[in-house]
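Trainee: here is a sequence with its predicted model. Questions after.
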Amino acid sequence: MTAQDSATAPMTIAAGSGTALAALGVAAFSLTFPATAWALEGLGPWTVTTLRITLAALIAGGSLLALRVRFPERRHVAGLLVMAAGVVIGFPLLTTLALQTSSTSHSAIVVGLLPLTTAACSAVRTGARPSRTFWVAALAGAAAVIGYALLQSGGTPTSGDLYLFAALLVCAAGYAEGGRLARHLPGWQVIGWALVLCLPLAAPVAAVAVSVEPVRLTAHAVTGVLWLAVGSQFLGLVVWYRGMAEIGVARASQLQLAQPLLTLVWAVLLLGEHLTPAALLTALAVLVCIAVTQRARS
């Protein structure tokens, strides 16, 4: 083995580890919409959103307290607040509202735009400059998703689509900021502190929402909320931010192009939804974009 090989081997291992962690995060996120649909069977949208945040924040806070983790430096607080607003509150609330009128499969395809919006936010925030090939492939995936959404809605975005597009913007900003912070703090602490910062707001709103909105504690509703809190809101984000720290925000975000296809599978298996040819073709199109973006060097 040459000296150059010895130097590049650790980088290759780190890249492989980062990709695997980010992929685990995507797998966890792919269950978010089906779990939300289950939760909405027995709970209102505000109850679902605030309960998932509150439960996840209690888990995160307990972990931070047990391990005696010190509060982040002041220079990191602004980034944590941006991440909390986008990833912890904004995206869950807006997508939950969207799923009241949009199907899980439709919402999953629209959220396929998230990699492009995340890469754009990262480029603006961190100064990253992905290659031209990267952007061409990402834009191609975005075009396929937009075309699908307009086809399904007869050429005019629905209220559910508007909720989803807004969710993409706030989540992308949170992902980009969280990916930057994960270079300075362990990934689990990044999401942990963001959740804890939201607890004083989420807990009181959850108490009000439970008293105002209808509550039917079915097996689906309870399972859905628990997965949203533990799997999507905490564990999934822990491995996701760790992966982004190792391979970069832009490259990790493109792994999410696989998320719509995975969610479509769950929509069929768990919700009994029927997929249209357009949905399958769009999902396959974005999968092709994954291969291109993952090979494109920044």
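Mentor: Ah, there it is. Residues are numbered from 1 along each chain as shown.
Trainee: could you use CA atoms for every contact and neighbour count after this?
Mentor: Fine.
Trainee: do me a favour and get the end-to-end distance for stretch 271-279?
Mentor: With CA to CA, to the nearest Å as the measure, stretch 271-279 spans 16 Å from end to end.
Trainee: can you list contacts of that stretch?
Mentor: With CA atoms under 8 Å, 6 or more residues apart in numbering as the contact definition, stretch 271-279 has outside contacts at Pro34, Ser105, His106, Ile109, Tyr148, Leu264, Ala267, Val268.
Trainee: how about a cut-off of 6 Å?
Mentor: Ala267 (CA atoms under 6 Å, 6 or more residues apart in numbering).
Trainee: please compare the first structure with the one that follows:
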Amino acid sequence: MERTSNLQNPGAEKNLSGWINGFIGVVIFSASLPATKVAVLEFDPVFLTLARASIAGVIALALLGVLKAKRPERRHLFSLLLVATGVVVGFPLLTALALQHVTSAHTIVFLGLLPLSTAAFAVVRGGEHPRPAFWIFSMLGSAIVVAYALSQGLTVAPEGDILMLLAVLMCGLGYAEGAKLSRTLGGWQVISWALVLSLPVMAPLAGLSAPSSFAGISPPAWFGLAYISVFSMLIGFIFWYRGLAQGGIAAVGQLQLLQPFFGLALAATLLHETVSMGMFGVTAAVILCVISARKFAN
């Protein structure tokens, strides 16, 4: 009977799989900013962005070759370019630059804007149409995050905050476009082809921007580079794009509000950064808004 019930309701099963895959992606992404913070202390942010994309691109190229993946069609190229612009170049570079001005704990709070950014691009590029109540709760959550940033004194490090806001916009575009393309091309294929498409540009520039010597680079910085190259740039997207495509971009995109919780915990544990009760309070309030918004996502 249980098997028959599942067969009669394949949409619910697909939706559940989408939330599971999305959750795994969020857990992987949660360590991205702390790992970037560790790496950017010793690597130039531009080189770090180019290097992580190049390393992930080489792995993606090998993966596509071993699995003999079908090449994308000409009509897919524009979408792949948008994905590459948003998540291969834009978000990594802007966050790395921002982390030169603010702590990773501070930038993590800005991730509260990602669900709204992703949902907006889901409408523009993904053809989704959440109900009005969804936007009310999503905008309320985003407003709480922005109000918190202002309360901390935006004039202290305006460069970092502006860079993070731009990063959120670029990331939302890359998420929505990649999820839309995943419906026809496949989740792991989308991020892999986007990385490979970027490789001819990123790899030579990485070589040109590399430091004259790597002798003084510490193991934690190397670990940070390895994590953001393999997990943040490739493996996380395999789960994330699949989850967005299965469960809906706007709906599953709300899982991103769990990312600050995990990220703040990692920042406090690994980097010994101060995480105020205000940060946790803001994150909790925003997540309540997301739980409400999820009910009206479809």
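Mentor: Sure, I can see it. The structure presented is a predicted model; accordingly, all values stated were derived computationally and were not measured.
Trainee: please work out the TM-score for the two chains.
Mentor: TM-score for the superposed chains, counting by TM-score structural alignment, normalised by the length of structure 1: 0.95, backed by 297 aligned residues with a CA RMSD of 1.9 Å.
Trainee: so stretch 241-253 of structure 1 matches what in structure 2?
Mentor: Per the alignment by TM-score structural alignment, stretch 241-253 of structure 1 matches residues 241-253 in structure 2.
Trainee: which other residues reach that stretch?
Mentor: 14-15, 18-19, 21-22, 115, 119, 122, 179, 183, 187, 294, 297.
Trainee: now with 7 Å, please.
Mentor: When contacts are defined by CA atoms under 7 Å, 6 or more residues apart in numbering, stretch 241-253 of structure 2 is touched by residues 14-15, 17-19, 21-22, 115, 118-119, 122, 176, 178-180, 182-183, 187, 294, 297.
Trainee: one more: stretch 1-9 of structure 1?
Mentor: Here stretch 1-9 of structure 1 has no contacts from other residues, using CA under 7 Å, 6+ apart.
Trainee: from the middle of its chain, how far away would it be?
Mentor: 36 Å (CA atoms, centre = their mean, to the nearest Å).
Trainee: starting at the chain centroid, how far to the one helix or strand Gln4 of structure 1 maps to?
Mentor: According to DSSP states H and E, Gln4 of structure 1 maps onto helix 3-29. Mean-position distance between helix 3-29 of structure 1 and its chain equals 20 Å (CA atoms, centre = their mean).
Trainee: now do stretch 113-130 of structure 2
Mentor: With CA atoms, centre = their mean, you get 14 Å for stretch 113-130 of structure 2.
Trainee: what's the burial count for His76 of structure 1?
Mentor: 16 (other CA atoms under 10 Å).
Trainee: so what's it up against?
Mentor: Counted by CA under 7 Å, 6+ apart, His76 of structure 1 has zero contacts.
Trainee: quick one: buried residues of the helix holding Gln4 of structure 1?
Mentor: Residues of helix 3-29 of structure 1 classed as buried: 15, 17-29 (neighbour count, 16 or more other CA atoms under 10 Å).
Trainee: next, give me the two most distant ones among these.
Mentor: Ala15 and Phe29 (20.9 Å; CA to CA).
Trainee: count of neighbours near Ala210 of structure 2?
Mentor: Residues near Ala210 of structure 2, counting by other CA under 10 Å: 17.
Trainee: for it, which non-adjacent residue is spatially closest?
Mentor: Computed as CA to CA, 6 or more residues apart in numbering, the closest residue to Ala210 of structure 2 that is not its neighbour in sequence is Phe47, at 6.1 Å.
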